[in-house]
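**Student:** sequence below, structure please.
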Amino acid sequence: MKLKDQVAVITGSAQGIGKTIAETFAKEGANIVITDINIEKAQATADEIKSKYNVETIAIASNVTKLSDCENLIAKTLDKFQKIDILVNNAGITKDNLVLRMTEQEWDAVISVNLKGVFNSIKAVTRTMFKQRHGRIINIASVVGIMGNPGQANYSASKGGVIALTKTCAKEFSSRNILVNAIAPGFIKTAMTDALSDEVKAKYAEVIPLKRLGEAQDIANSALFLASEDSSYITGNVINVNGGMYM
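**Tutor:** This next block holds a predicted model:
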């Protein structure tokens, strides 16, 4: 098992890609902290993973836009497990609109969750990982943070910021053996894309060289690689998981 007895905190992990990452880590022996703004869903996911994979889990409610919530998340995790080996910053939202029509509230909300939330979570865990002299931080960015996308100025800016933050933290933390990397997903099948018509999904697939949308498991597999010792000489990198949409 690649992550046996390690402790992984995954934000926004009650459902979707975050849940798939949590399950993939649990299969490899990690104890899991499910954290989400929706505590009911978080608890249900934590219970399911504990039962399914025979690992220890805990569900903690947190709003990543609040540093105090992130600090509370880390404190409760340490109370339960006494260490934190892996942090996956997965929590994110979209509020798409053209720049001409985008409201200040739509801009602020996305930047606050997707970029400030990553900063808050990293800041909250840094002292612990520095003391341990070990850690893995994995930030979920996006292909549009690299190439942009019409109607997603706020989302693109937030994810581009996550990539820059990843590289800076990698440089600042490397002396303490803390590796910081990002994953930039392309179009991935999620509850959000499931709501799209077949016609719209076909249009998305047309711009992807592999001619299909990705699966949440594709992202989870990359996260597992970055969390494990297989990636022990990789930091400050962005793994593009997009079917060739950006090369």
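**Student:** hey, let's count contacts and neighbours off CA atoms from now on
**Tutor:** Will do.
**Student:** the residue of the chain most remote from its centre: what secondary structure?
**Tutor:** Distance from the centre of the chain peaks at residue 100, with 29.4 Å (C-alpha atoms, centre = their mean). The local conformation at residue 100, judged by DSSP: H, G, I helix; E, B strand; the rest coil, is coil.
**Student:** contacts only, for it.
**Tutor:** Listed by C-alpha atoms under 8 Å, 6 or more residues apart in numbering, the contact set of residue 100 is empty.
**Student:** one more: residue 142?
**Tutor:** Residues in contact with residue 142 (C-alpha under 8 Å, 6+ apart) are 156, 159, 160, 183, 184, 185, 186.
**Student:** can you pick out the ones from these that are in strands?
**Tutor:** 183, 184, 185 (DSSP state E).
**Student:** residue 215 versus the first one, what's the distance?
**Tutor:** Distance of residue 183 to residue 215, computed by C-alpha to C-alpha, to the nearest Å: 14 Å.
**Student:** compare these two and say which is more crowded by neighbours.
**Tutor:** residue 183 (24 against 17; other C-alpha atoms under 10 Å).
**Student:** pretty sure the more buried one contacts residue 239?
**Tutor:** Yes - if you go by C-alpha atoms under 8 Å, residue 183 and residue 239 touch, sitting 4.7 Å apart.
**Student:** what touches both of the two?
**Tutor:** Residues within reach of residue 183 and of residue 239 at once, by C-alpha under 8 Å, 6+ apart, are residue 222.
**Student:** mind listing what's buried along stretch 13-28?
**Tutor:** For stretch 13-28, the neighbour count (16 or more other C-alpha atoms under 10 Å) marks 13-15, 17-28 as buried.
**Student:** among those, name the ones in strands.
**Tutor:** Among the buried residues of stretch 13-28, no member is found in strands (DSSP E).
**Student:** now, which of the residues you listed sits nearest residue 72?
**Tutor:** Nearest to residue 72 among these is residue 13, at 16.9 Å by C-alpha to C-alpha.
**Student:** touching, that closest one and residue 41? I think so.
**Tutor:** No - in this structure residue 13 lies outside contact range of residue 41 using C-alpha under 8 Å: 9.1 Å.
**Student:** here is a second sequence; please produce its structure as well for comparison:
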Amino acid sequence: MLKDKVILITGAGRGIGRATALLAAENHAQVIVNYNNSERAASDLIDCIVSKGYKATMIKADVSKEDEVKKMFKQIKTDFGHLDVLVNNAGIMKGSLLLMTKTEDADDMININCKGTYFCLQQAAKMMMRQMRGKIINVSSIMGVQGCIGYVAYSSTKSFVIGLTKSSAKELGKYGITVNAVAPGFIDTDLTAGFKPEIRDQVVSTIPLGKMGSPEDVAKVVVMLSSSYSDYINGQIIGVDGGQVM
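**Tutor:** Prediction:
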């Protein structure tokens, strides 16, 4: 499905990013694993992919810092000559009610979820416009679609991703570049591991399929959007939430 495609996945050390990297590699893509603080997790992922006979490499970069993002894309240009797919996955979540949200927590989420996604999309677009082709997949959230009590700042950053996706899709389409987003629902990752059992049960009760999703559920959609199967899909926000939002 992705034979010989060069795909960059940001924040790929664990969760949805890791699952996407593994599935992309299994579909014969050349995977670039971006990480910042999780070097051990990224290294383990590379070892896992390579041990299966697939291709992968890793690049350290803090996506919230524009100079590091530029350096990362310069390295990709040098090493591979082009980029076929960007998966903007890096993100953090900190929950808090509106009036109790610390400014530094909001800043952290804005820097990574908003600026990081924007910086990477911008640099990918520069490469892909010269190629006249490319696919960009941003990871938003169900919370960015419908909001969520206790996660006002986080929800806002994921709504930013939706606006960025739609506007970029309109602007870049004439260059043969598609820009789409996935909006995961209640997925079993590190971000949701700290939820109290009663909260988890309450959320699951609102999902028609009656269960949490897995990182692999999201990865399958991301890989589809990375492939030729999505050539006429552009500017869409695809929910992977078991029907929680419809």
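**Student:** how close does the most centrally placed residue in the first structure sit to residue 49 of the first structure?
**Tutor:** With distances taken as C-alpha atoms, centre = their mean, residue 90 lies nearest the centre of the first structure, 2.1 Å away. Taking C-alpha to C-alpha as the measure, residue 90 of the first structure falls 18 Å from residue 49 of the first structure.
**Student:** same question for residue 112 of the first structure.
**Tutor:** Between residue 112 of the first structure and residue 49 of the first structure the distance is 29 Å, computed by C-alpha to C-alpha.
**Student:** helix or strand for the closest residue to residue 156 of the second structure other than its chain neighbours, which one?
**Tutor:** Closest residue to residue 156 of the second structure apart from its sequence neighbours, by C-alpha to C-alpha, 6 or more residues apart in numbering: residue 144 at 6.2 Å. Per DSSP states H and E, residue 144 of the second structure falls inside helix 142-146.
**Student:** residue 122 of the first structure now?
**Tutor:** Per DSSP H and E: helix 117-132 holds residue 122 of the first structure.
**Student:** okay, and whichever helix or strand comes after that helix goes to which residues in the second structure?
**Tutor:** Counting by DSSP H and E, the next helix or strand C-terminal to helix 117-132 of the first structure is strand 135-140. Counting by TM-score structural alignment, strand 135-140 of the first structure falls onto residues 134-139 of the second structure.
**Student:** how close does that stretch sit to the first structure?
**Tutor:** Stretch 134-139 of the second structure, aligned to the first structure and superposed, deviates on average by 0.2 Å (mean C-alpha distance after the TM-score superposition for the first structure).
**Student:** please work out which residues outside that stretch touch it.
**Tutor:** 83-89, 117, 121, 128, 161, 165, 176-184, 222, 225-226.
**Student:** make a ChimeraX selection of whichever of those residues turn out to be buried.
**Tutor:** In ChimeraX, this line selects whichever of the contacts of stretch 134-139 of the second structure come out buried by 16+ other C-alpha under 10 Å:
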select :83,84,85,86,87,88,89,117,121,128,161,165,177,178,179,180,181,182,183,184,222,225,226
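**Student:** restricted to helices, list the contacts of stretch 134-139 of the second structure.
**Tutor:** 117, 121, 128, 161, 165, 222, 225, 226 (DSSP state H).
**Student:** what lines up with the second one in the first structure?
**Tutor:** Matched by TM-score structural alignment, residue 121 of the second structure corresponds to residue 122 in the first structure.
**Student:** residue ranges for the helices of the first structure, please.
**Tutor:** Ranges of helices in the first structure, per DSSP H, are 16-27, 39-53, 67-81, 104-111, 117-132, 144-147, 153-173, 191-194, 198-206, 216-227.
**Student:** after superposition, how close is the first one to the second structure?
**Tutor:** So that's helix 16-27 of the first structure. Superposed on the second structure, helix 16-27 of the first structure shows a mean distance of 0.5 Å to its aligned residues (mean C-alpha distance after the TM-score superposition for the first structure).
**Student:** contact partners of that helix?
**Tutor:** With contact meaning C-alpha under 8 Å, 6+ apart, helix 16-27 of the first structure is reached by 1, 3, 8, 10-13, 32, 34, 45, 49, 53, 55, 90-91, 190-191, 216-217, 219-221, 223-224.
**Student:** separate out the buried members of these.
**Tutor:** Using 16+ other C-alpha under 10 Å as the burial test, the contacts of helix 16-27 of the first structure include 3, 8, 10-13, 32, 34, 45, 49, 53, 55, 90-91, 216-217, 219-220, 223-224 as buried.
**Student:** what sits closest to residue 67 of the first structure if chain neighbours are left out?
**Tutor:** residue 120 (5.2 Å).
**Student:** okay, the nearest residue to residue 36 of the first structure once chain neighbours are set aside and residue 129 of the first structure: tell me how far apart.
**Tutor:** Distance criterion C-alpha to C-alpha, 6+ apart; nearest residue to residue 36 of the first structure, sequence neighbours excluded, is residue 12 at 4.7 Å. According to C-alpha to C-alpha, residue 12 of the first structure stands 21 Å off from residue 129 of the first structure.
**Student:** can you check residue 20 of the first structure too?
**Tutor:** Taking C-alpha to C-alpha, one finds residue 20 of the first structure at 24 Å from residue 129 of the first structure.
**Student:** again with residue 85 of the first structure
**Tutor:** Remark: distance between residue 85 of the first structure and residue 129 of the first structure (C-alpha to C-alpha) = 7 Å.
**Student:** ok, now residue 165 of the first structure?
**Tutor:** Distance of residue 165 of the first structure to residue 129 of the first structure, computed by C-alpha to C-alpha: 17 Å.
**Student:** please apply the same query to residue 41 of the first structure.
**Tutor:** From residue 41 of the first structure across to residue 129 of the first structure, the span is 28 Å (C-alpha to C-alpha).
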